[in-house]
Every structure is written in structure tokens, then in C-alpha cells.
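Participant: sequence and predicted structure below; questions after.
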Amino acid sequence: MITPQELVACIEKLTSLPAVYHRIRALLDDPDSSVHDLAEAVSSDPAITARVLRVVNSVLFGFPGRIETVGRAVNLLGMQQVHDLVLGTAIVGAFNGIRPARMHMSRFWKDSVYRGLAARAAAHRLGLGDPERMFVEGLLADIGHLVMFQAAPDMADAALERAHRHHIPIHEAEQSVVGCHYAEVGAALASAWHLPAGFSAAIGAQLMPLLAGPHTQEAAILHLANDLLASDADEVDEDAVLATMSPSIVTILQADASMLGAVRARVRDELSAVIALFFPDQS
């Protein structure tokens, strides 16, 4: 049996977040820092700058006119949203070179973008939390599987096979075979990377959101994003999704079929463009 921390330690030897992200995080935590300081920090990394401007000028935000500078982006979005934007692009960049032999990486990232967009759309629709923060949390929600298939491929594969053979949820099979499941591993990675408060709690509790304490709504939104992804794959309608959702999730999010349909429609409208935005080689 392996702990989430042991699995994450294997990944940390291969990849890490760029130095510019840590500078931005420090500025965000510094009450004396300014918008100008943050813009300078982002601009110090040409690759991050290009990604941020590409995203800001995309369908995700829909600003009129083109935004040419990081300074203008920070003024329009605010320091917190730019931080989250940099984090999202940095995560994708950090894992770009990790391609476990037994994972279909194009499908993994497509599903991850779907979860991110579903979480963002749900937060918008419900007026809960920060939609851009929820996009990044959704993007990271399944990152534990990438860690598991990279660090312990035989055990991860055996858990997947067990889930299929016994018709049980994948997290139950992983707990039995590996000793931990993907949500716990994702939470451990968020902690190891010192991501903002709430990331680890929401990702780790996405299967049982009531365990997330003050981050229960975020965890519930991630749970909903997973349900919508699975229902799209199975071509299930919104009423059927609602019928299978945990009553606690329905209550926390005040979910109904209309809300699920609106979230799903928005994701379908944005999915291709956002995949092309983050993964131009896969579009």
C-alpha cells in the first residue's frame, strides 16, 4: 500500500511549478504589493505572459477589444484572478512532459477542461465562490489519476480493472488496491505545491463534499462537474443526472434540472475553444 504523499513525492522529482508562480503568490500574500508589481512579475516570464494574454483575449472572458499588455489584464481582472489564471496555465505547462504510457492524455486533458468549465459555469450560475478559481480547481480535480499512473502504473491499472470487473466506483477500487484514491492524491499534490487555501480541501473532499468544512460548496461544485462529465459520456439527460445525485449535493447547490442544463450548455459552447487555448497541439 502507498500513501498519497509517497505518490506525490515521485512526481515532485519530475515537475514543479515555475518560479514566476511562486513570486506571484508571494505578491498576493503581501499587503504592500501593487497591481504594477504583479504585472511586472508576470511579464518577467515570456511564456507565461503569452499564455495569460491568450486566455484573457479568449471566449472565457469575452472582453471587447484586444488586451495587449499584462498590466491592462491585471487592471481588468484583478490580482486574484490573474494569480488563478497563471496557476491554471502553469499547471498545464508543468505536466506537459508527463505522459504515462497507460493513460490517454488527450482524453485526460479534455475531461479536465470539461470539469473546469463545468465548475466555472456552476459557480457563475449559482453565485458561489470565484468562478475563475473554480475553473482551476476543476482542471485539477482529477490530477491525482495522472500522478498515480505516473508513479504507480501497475497498481493504478489494477485498480481500474478491478473497478470494471466488479462494477464499483474507481475510488473504492483504488482504496483497495493502492491504499488511497485519486482525490486524496490530488489533495496531497495541492498541499505539496502550497496552493491557496481551499484547493486541497475541495479536491480531497470532492467525493464527499460535507467533509470539506468551510470549502463544502467548492467540493460540491467539483462533485457536480464530475457528474456532468459522466452523464455527457453516457448521454444521460439532466433529470436523470439529478435523480442520481446525492441529496446533500442537491441541497448544498440548490440544484435542479434547469441549472444542470444551463451549465452543460455553456460547457458545450466553450469546450472546443478552451481546449484549443490550453492545448493547441491537441485541437
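Facilitator: Structure received. Numbering: from 1, shown residues only.
Participant: make it CA atoms for all contacts and neighbour counts henceforth
Facilitator: OK.
Participant: the residue nearest to Arg51 when sequence neighbours are not counted: neighbour count?
Facilitator: Among residues not flanking Arg51 along the chain, Thr89 sits closest, at 6.7 Å (CA to CA, 6 or more residues apart in numbering). Using other CA atoms under 10 Å, Thr89 has 18 neighbouring residues.
Participant: could I get the buried residue list for the helix or strand harbouring Thr89?
Facilitator: Take DSSP states H and E as the rule and Thr89 turns out to sit in helix 79-94. Residues of helix 79-94 classed as buried by neighbour count (16 or more other CA atoms under 10 Å): 79-93.
Participant: put this next to the first one:
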Amino acid sequence: MTQIELSALLDLLPKYTPFKGLDKDLLTMLAKDISVKTAEAGLCLFEYGDFDTNEYYLISGIVSLIAPDGRESLISTDCINARFPISRLRPRMYTAKAKGPISYLVVDTSVLDELQINTRKNNNALVKGMQLKAGEEGHSLIVEFEQDLNTGRFVLPSLPEVAFRIRELIDNPNSNIKDLAKLVNTDPAIAAKLVKVANSVIYRGVNHCDDTQSAISRLGLITTKQLVTSFAVLALFETKSHLFKDHMRLLWEQSIEVAAYSCVLARELPHFNEAEALLAGLIHNIGEMIALTYAERFDDLATDIHQFNMVIGKLRGKLGEIVLSRWNFTEDLITVARESSDWMRGNGSIANDGSDFDYCDLVQIAKLYALEGKDTTNSSLPAIKTIPAVEKLNKLQLSTEQTTAIIEQANDQITELKTIFNQ
């Protein structure tokens, strides 16, 4: 490589992740093992199923990504995800071919491994810089996530089919409880949980519910719909990554805890449905759960907890919004997933009568009570009287002391709900 070629490459590399922000000496060392190549239309960079050791970055032109079913998506230099390697997953999920004349970088994965080692050696010095870049990286990952989602490179976890069918049947004005019970019974786990909830201290009636139909009759269609969705959501809190397994487990436990507290608080508030509040508590962390499953595909995030924690704060709300929108959830629940980690939401624009208190506010308060003094997956919790949600609740004539008393009196209900959802 001539001095002129090296100089051109050093100017080019910072445009791509993860070379941006590196000092010139480190870039010079890495550049020795990076090639700039050109190709004509039709060149195959890699094929579906390959386990090759090269990463490819597009410099100019258009690359076609062809899925096994024939679907095609294009990557061009004006796409924001062109700053990342082309279809980085292994085995390769696509066949990549030049759509026309292209130029591109070829980087052996050993180069990226060496970069990661050097980055770790200087980790303490880089932390502040990483913090400054967290917003930018978070935005870039959101864009890449949406690109991967739209092109099928990342597939969202789906609610079980029976949950979708149950929701559709309940939304059908011609549905009846008998048909609904028959459909629910096709999933014995959901059916058993519905009966348990119907017989819980929250919904218990004069008679004991012995079957699904009587349970649905007691709960009502709307509550049944929300409970079925809640049971389905819980099944999604899984990860194959050993690195994130404990984190996912903690998310799962916290979501159940927050859901139970949200449910008992909703019973004391007009215009709130306890089953809706329960579901809101369960899904408030759904964006972080998706971020965990997505982060498994990025070695730099999966092995660098500092960078992961910084970026996940930016991803959490947006990913929650994307996922719940795809699942056709209500705007109230989408707001919970998008904003529940923003403790100061609504600050300075609170209605005098507290009428703008919503499910997101409810979940925030439930979270503060449920997780007080416990380890959390993210930053420490704020003082309970410092957030706008509490101020809104006070304007609804429910003081912090009254809220505490409600939760203490509902301890049996909270325990029972947690037991049901943990089974």
C-alpha cells in the first residue's frame, strides 16, 4: 500500500463503525490489514449460509441482499446503515451481490478483534468519550434496527398465535363466550392461568370458577383479552445469550413485580382497568428485552457492558414503541413502553386537576414502590416525591401516604398475582 493509498484509507475509515473516533496511530496499524477493492455488477461478496471471516463495508455503488425466498433489499452509500458491515450475522442470512460497479472495504474479523482488545486496554480513558457518543450510537442502532427489521435481517419475537386469535375473536362483535372458551382451551397454560386469576383475591366471586367459560364470564371480555396478552408477553422474556441471561431474568422478575403493583393501584383510580394496568406493567420493559436479543448480534455490545448500558438507554423507549406498534397495541400501552423510563415526562405541563395522569404515570409510580431498595437493570430510581407522575396523582386527591397504605393493604393480592405469573 503506497503512502497516498494509506492516507486515503485513513481519511475513509472514520466514516465507518467501529473506526470512528480512533486515534491516527491505531487507525494506521489497523489499515495495514484492510483492503480497498472494486467489482463489476454481479460479483458475489458472500452467499446465504456462509461462515466467512470477512466483513464488507460499501464505499460506492449498490449491493443487493437476496433472501432465500427471493426477496431483495438494496444497500447504497446514501443509506445510514452503510456505515456498518454489510449483513454481519453468521451464518449469512443473505446472498450479497453487486448491483452495478462497486467499491468496498474488506476487513478480516481478526482486525476487529484486535481493535476490541486495544479499546479495552484503554477503556477507562474512553468511558467519557463513549458517554458523549452514546446518543449518536443509540440513534444509529435504532436506524439499523429498523433497517434490519424491514429487510428481515432481524425478526421480532411474535406473540403466540393463539393469543392473536383470542384477541381477534374478542374484538369481533359477533363473538360469544362459549366460542372464546373453546379457543382459550387450545392453550392449556393460558386456560389454567385465566381460571387461577378469576379465583384470585382480586376477582373472586361467591362461587368458585371450575372451567374456562365461567372464568371468562367473571372476568369479562376486555379483562380476558388483556390477561391473555399478558401471559403471552411473559413467554418472550428469553435469551440464548449467556452474557445476557441474568439480565433478562431480572427484567422478567421486575416486570411481574411492577405489573402486580400497577394492577392494585389501578383498582383505586377511576377510569383505569386493572387488567390493562397489569399488562402495562408487564410491557414497560419490552424495549429493553428486544434490545437484549438484538445486542446478541453485536460483539462490541455483547462484551462491553459500559457501552451496552449507555446505548440501551437510548434504544429502550424507541424499540418498545416499534415493537408494540407492530403488534397493534393501544396508544396508551405504546406510550408506556416508549416513556416509562423518562421520569421527568410531562414536567412543567401538568393539568391542574391531574386529568392527564395516564397508564405510563401509573407504571412509573408502581415501579418506584415495587423496586425500592432492590437491584434494577438500569440506573438508580429517583426519590418518589420528585417525579411529575406523583404530583399528578396528588392532584387526583391521592397522596403518597394514601398510596403507600393502598399497597400495604393489597400485599396479599400482590403476592398472589406474582405467584400466578411466575408459574
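Facilitator: Now that the structure is in, tell me what you want to look at. None of these values were measured; they are calculated from a predicted model.
Participant: so which of the buried residues of helix 79-94 of structure 1 comes closest to Val136 of structure 1?
Facilitator: Using CA to CA, Gly88 comes nearest to Val136 of structure 1 of the buried residues of helix 79-94 of structure 1, at 5.4 Å.
Participant: and the closest one, what pairs with it in structure 2?
Facilitator: Superposed on structure 2 with TM-score structural alignment, Gly88 of structure 1 falls opposite Ser230.
Participant: what about the nearest residue to that match once chain neighbours are set aside, helix or strand, and which?
Facilitator: Distance criterion CA to CA, 6+ apart; nearest residue to Ser230 of structure 2, sequence neighbours excluded, is Leu279 at 5.3 Å. Secondary structure from DSSP H and E places Leu279 of structure 2 in helix 274-283.
Participant: residue range for that helix in structure 1?
Facilitator: The alignment of helix 274-283 of structure 2 onto structure 1 (TM-score structural alignment) covers residues 131-140.
Participant: and that stretch against structure 2, how far off on average?
Facilitator: Superposed on structure 2, stretch 131-140 of structure 1 shows a mean distance to its aligned partners of 0.7 Å (mean CA distance after the TM-score superposition for structure 1).
Participant: quick check: Ala39 of structure 2 touching Ser103?
Facilitator: Yes. Contact criterion CA atoms under 8 Å: Ala39 of structure 2 and Ser103 qualify, at 6.4 Å.
Participant: name the helix or strand for Ile406 of structure 2, please.
Facilitator: Going by DSSP H and E, Ile406 of structure 2 is in helix 400-409.
Participant: now whichever helix or strand comes after that helix: buried residues?
Facilitator: Sequence order places helix 411-422 as the next helix or strand after helix 400-409 of structure 2, per DSSP H and E. For helix 411-422 of structure 2, the neighbour count (16+ other CA under 10 Å) marks Gln413, Ile414, Glu416, Leu417, Lys418, Ile420, Phe421 as buried.
Participant: helix 411-422 of structure 2 vs structure 1, mean deviation?
Facilitator: Mean deviation for helix 411-422 of structure 2: 3.2 Å (mean CA distance after the TM-score superposition for structure 1).
Participant: what does that helix contact?
Facilitator: Here helix 411-422 of structure 2 makes contact (CA atoms under 8 Å, 6 or more residues apart in numbering) with Lys193, Lys196, Val197, Ser200, Val201, Ile202, Phe231, Ile256, Glu257, Ala260, Tyr261, Val264.
Participant: so the first one, which of the three states?
Facilitator: Secondary structure for Lys193 of structure 2, judged by DSSP: H, G, I helix; E, B strand; the rest coil, is helix.
Participant: what is the burial count for it?
Facilitator: Quick note: Lys193 of structure 2 (other CA under 10 Å) scores 19 neighbours.
Participant: look up how far Glu321 of structure 2 lies from it.
Facilitator: Distance, Lys193 of structure 2 to Glu321 of structure 2, using CA to CA, to the nearest Å: 28 Å.
Participant: and the fifth one, by the same measure?
Facilitator: In this structure, Val201 of structure 2 and Glu321 of structure 2 are separated by 33 Å, where distance is defined by CA to CA.
Participant: for these two, indicate the residue with more neighbours.
Facilitator: Neighbour totals were compared for Val201 of structure 2 and Glu321, and Glu321 leads with 22 against 15 (other CA under 10 Å).
Participant: from the chain's centroid, how far away is the helix holding Thr89 of structure 1?
Facilitator: 11 Å (CA atoms, centre = their mean, to the nearest Å).
Participant: that one vs helix 131-140, what angle?
Facilitator: If you take axes from the mean of the first three to the mean of the last three CA atoms, to 10 degrees, helix 79-94 of structure 1 sits at 20 degrees to helix 131-140.
Participant: helix 79-94 of structure 1 vs helix 257-278, what angle?
Facilitator: Going by the same axes, to 10 degrees, helix 79-94 of structure 1 makes 60 degrees with helix 257-278.
Participant: picking that back up, which among the contacts of helix 411-422 of structure 2 end up buried?
Facilitator: Buried by 16+ other CA under 10 Å: Lys193, Lys196, Val197, Ser200, Ile202, Phe231, Ile256, Glu257, Ala260, Tyr261, Val264, out of these.
Participant: in strands, which of those residues appear?
Facilitator: Residues of those located in strands (DSSP state E): none.
Participant: in helices, which of those residues appear?
Facilitator: Those of these mapping onto helices are Lys193, Lys196, Val197, Phe231, Ile256, Glu257, Ala260, Tyr261, Val264, per DSSP state H.
Participant: tell me the counterpart of the first one in structure 1.
Facilitator: Yep, that's Lys193 of structure 2 we're talking about. Using TM-score structural alignment, Lys193 of structure 2 lines up with Arg51 in structure 1.
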